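**Student:** pasting the sequence and the predicted model now:
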Amino acid sequence: MSRAGSPDIHVEGVADLRVAVVAAQWHDEIMKGLVEGALRALHDAKIEEPTVVRVPGTFELPVAARALAERGYQAIVALGVVVRGDTPHFDYVCQAATYGLTQVAVTTGVPIGFGVLTCDTVDQAHARAGLEGSREDKGYEAAMAAIATVKALRTVAEPWH
C-alpha cells in the first residue's frame, strides 16, 4: 500500500458544483471512513451541500450513479468495499462495479471518483479507509479526483459547429 506517485490534488473554484456521493452499506466501519473522507474533501473544496445516497452494496453503485448523472449531478463519488472471500463472488462484483461505473462516466460525461476498495482482507480495507490508523484516505482521494476532472474539463473549449 504505497502512495508513491500519488498526486496531491487540491481543487479551488468548484463551489458551484452539484456533487453526489453514492456509497454502499456493506462493511459499516470502513464505509464510515470512506464517506467521511469524501465529505471532508468536498468541504475543503467549498462544496457545502453534496447529496449522499446509500445503496445496499457495491454492485448497486453503477445504477445509482447513472440515475444521479441523469438528474444533473456534475460529479459523482462512488464508494464501496469488497473483501475477497472463498468464492468467485468477489471477482464478479468487482468487475461489475468497475465496468458499470466506467460505462456511466463514459456514456454520460459525468466524472466519477472511483472509491471502491477491492481488498483481500478487512485489514487492507481499513488501511485505505481514512480511519484513525489508516495509511490512506481513498474516500478523500476519490472525491478530489471527481471534482478535479470536472475542473479540468471546464478548461477544454466547446467544439466548433
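**Tutor:** Everything's here; your move.
**Student:** every contact and neighbour count from this point should use C-alpha atoms.
**Tutor:** Will do.
**Student:** number of nearby residues for residue 9?
**Tutor:** 12 (other Cα atoms under 10 Å).
**Student:** meant to ask about residue 12, not that
**Tutor:** 12.
**Student:** how about it, what does it touch?
**Tutor:** Contacts for residue 12 were tallied using Cα atoms under 8 Å, 6 or more residues apart in numbering; they are 45, 46.
**Student:** relative to residue 19, how far out is it?
**Tutor:** Applying Cα to Cα, to the nearest Å, the value for residue 12 to residue 19 is 15 Å.
**Student:** equivalent analysis for residue 127, please.
**Tutor:** Counting by Cα to Cα, the gap from residue 127 to residue 19 is 26 Å.
**Student:** who has more neighbours, those two?
**Tutor:** Neighbour count, other Cα under 10 Å: between residue 127 and residue 19, residue 19 has more, with 26 against 18.
**Student:** correct me, but the more buried one touches residue 48?
**Tutor:** No: between residue 19 and residue 48 there is no contact under Cα atoms under 8 Å: 9.6 Å.
**Student:** what are the ranges of the strands in the chain?
**Tutor:** 19-24, 51-55, 75-83, 112-119 (DSSP state E).
**Student:** let me know the angle separating the first one from strand 75-83.
**Tutor:** The one in question is strand 19-24. 20 degrees (axes from the mean of the first three to the mean of the last three Cα atoms, to 10 degrees).
**Student:** from the contact counts, what lies against strand 19-24?
**Tutor:** helix 28-44, strand 51-55, helix 61-70, strand 75-83 (3 or more Cα pairs under 8 Å, 6 or more residues apart in numbering; DSSP states H and E).
**Student:** this is the other structure I want to compare:
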Amino acid sequence: MSGAGAPTIRTDGTGLRAALVAASWHTQVMDGLIAGARRAFAECNVTDVVEVRVPGSMELPVAAATAAYQGYDVIVALGVVIRGGTPHFDYVCQGVTQGLTDVSVRSRVPVGFGVLTTDDEAQALDRAGLPGSSEDKGAEAVEAAVATAVALRAL
C-alpha cells in the first residue's frame, strides 16, 4: 500500500486562509476526497476555506494559481485521473503534476497534492476516504499543505 510509513501530521493552522480546488469528474471519488479535506481542515483549525470546482484535473493548476495570487495561505488541489486505453492519462498526469508544482514553487504557497492517478476506479475508491477505503488522500493533502504553511512561517 502506498500509504505505508506515512507520518501522522497534526498541525494547528489557526488563522490560515485556504482554497480547496477540486475537479468534477468521478463524483463518488471526489465526494470522498472533498469530505476528507473538509474534516482535515476542521481538525487543523482552518476555518476560512473557500471551495472552487473546476471541470477536470487539467484545470486545477490555473485555479490554484489564481488562489495563490489572490493571497490564500494554503491551497489543496483534489482530482482523479484514471488510466484509459490511450496515452492521454500520461499527458494529463504530467501536466497536472508539473502545473501544481510550478504554482507552489513560483508563488511560495503550499499546494497540497490530492490528485489520484490510478489504474482503475477500484484503486481510486480505495484512496478516497470513503467507508471501507484504506486511505484518505483528501485529508492527507490538507494535512501536508497546512503543516508546510506553518513550517514556512518559521523561515
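**Tutor:** Good, I have the coordinates. All values derive from a computational prediction rather than experimental measurement.
**Student:** need the TM-score from the superposition.
**Tutor:** For this chain pair, the superposition-based TM-score is 0.98 by TM-score structural alignment, normalised by the length of the second structure; 155 aligned residues with a Cα RMSD of 0.7 Å.
**Student:** export the strands of the first structure to CSV and tack on distance to residue 68 of the first structure?
**Tutor:** As requested, the strands of the first structure are arranged in CSV below (distance: least, Cα to Cα, whole Å):
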stretch, distance to residue 68 of the first structure
strand 19-24, 7
strand 51-55, 9
strand 75-83, 8
strand 112-119, 11
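**Student:** follow-up on the earlier one: and residue 102 of the first structure, which of the helices and strands packed on strand 19-24 of the first structure is closest to it?
**Tutor:** helix 61-70 (8.5 Å; Cα to Cα).
**Student:** now the closest one, how far from the chain's geometric center?
**Tutor:** Distance of helix 61-70 of the first structure from its chain centroid, counting by Cα atoms, centre = their mean, to the nearest Å, is 12 Å.
**Student:** stretch 5-20 of the second structure spans what distance, first to last residue?
**Tutor:** Using Cα to Cα, one end of stretch 5-20 of the second structure lies 26 Å from the other.
**Student:** buried residues in it, which are they?
**Tutor:** 11, 12, 13, 16, 17, 18, 19, 20 (16 or more other Cα atoms under 10 Å).
**Student:** for stretch 102-120 of the first structure, same thing?
**Tutor:** For stretch 102-120 of the first structure, by 16+ other Cα under 10 Å, it's 104, 105, 110, 111, 112, 113, 114, 115, 116, 117, 118, 119.
**Student:** OK, contacts around the closest residue to residue 36 of the first structure other than its chain neighbours?
**Tutor:** Nearest non-adjacent residue to residue 36 of the first structure, counting by Cα to Cα, 6 or more residues apart in numbering: residue 139, 7.3 Å away. By Cα under 8 Å, 6+ apart, residue 139 of the first structure lies in contact with 33, 34, 35, 36, 37, 38, 79, 115, 129, 130.
**Student:** what of residue 45 of the first structure?
**Tutor:** By Cα under 8 Å, 6+ apart, the neighbours of residue 45 of the first structure are 10, 11, 12, 13, 14, 15.
**Student:** cutoff 6 Å now
**Tutor:** Residues near residue 45 of the first structure by Cα atoms under 6 Å, 6 or more residues apart in numbering: 11, 12.
**Student:** and for residue 120 of the second structure?
**Tutor:** Applying Cα under 6 Å, 6+ apart, the residues contacting residue 120 of the second structure are residue 82.
**Student:** check residue 37 of the second structure too.
**Tutor:** 138, 139, 142.
**Student:** returning to what we had before: I'd like the helices and strands packed on strand 19-24 of the first structure as a markdown table, with distance to residue 98 of the first structure appended.
**Tutor:** Formatted as a markdown table, those follow (distance: least, Cα to Cα, whole Å):
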| stretch | distance to residue 98 of the first structure |
| --- | --- |
| helix 28-44 | 17 |
| strand 51-55 | 16 |
| helix 61-70 | 8 |
| strand 75-83 | 10 |
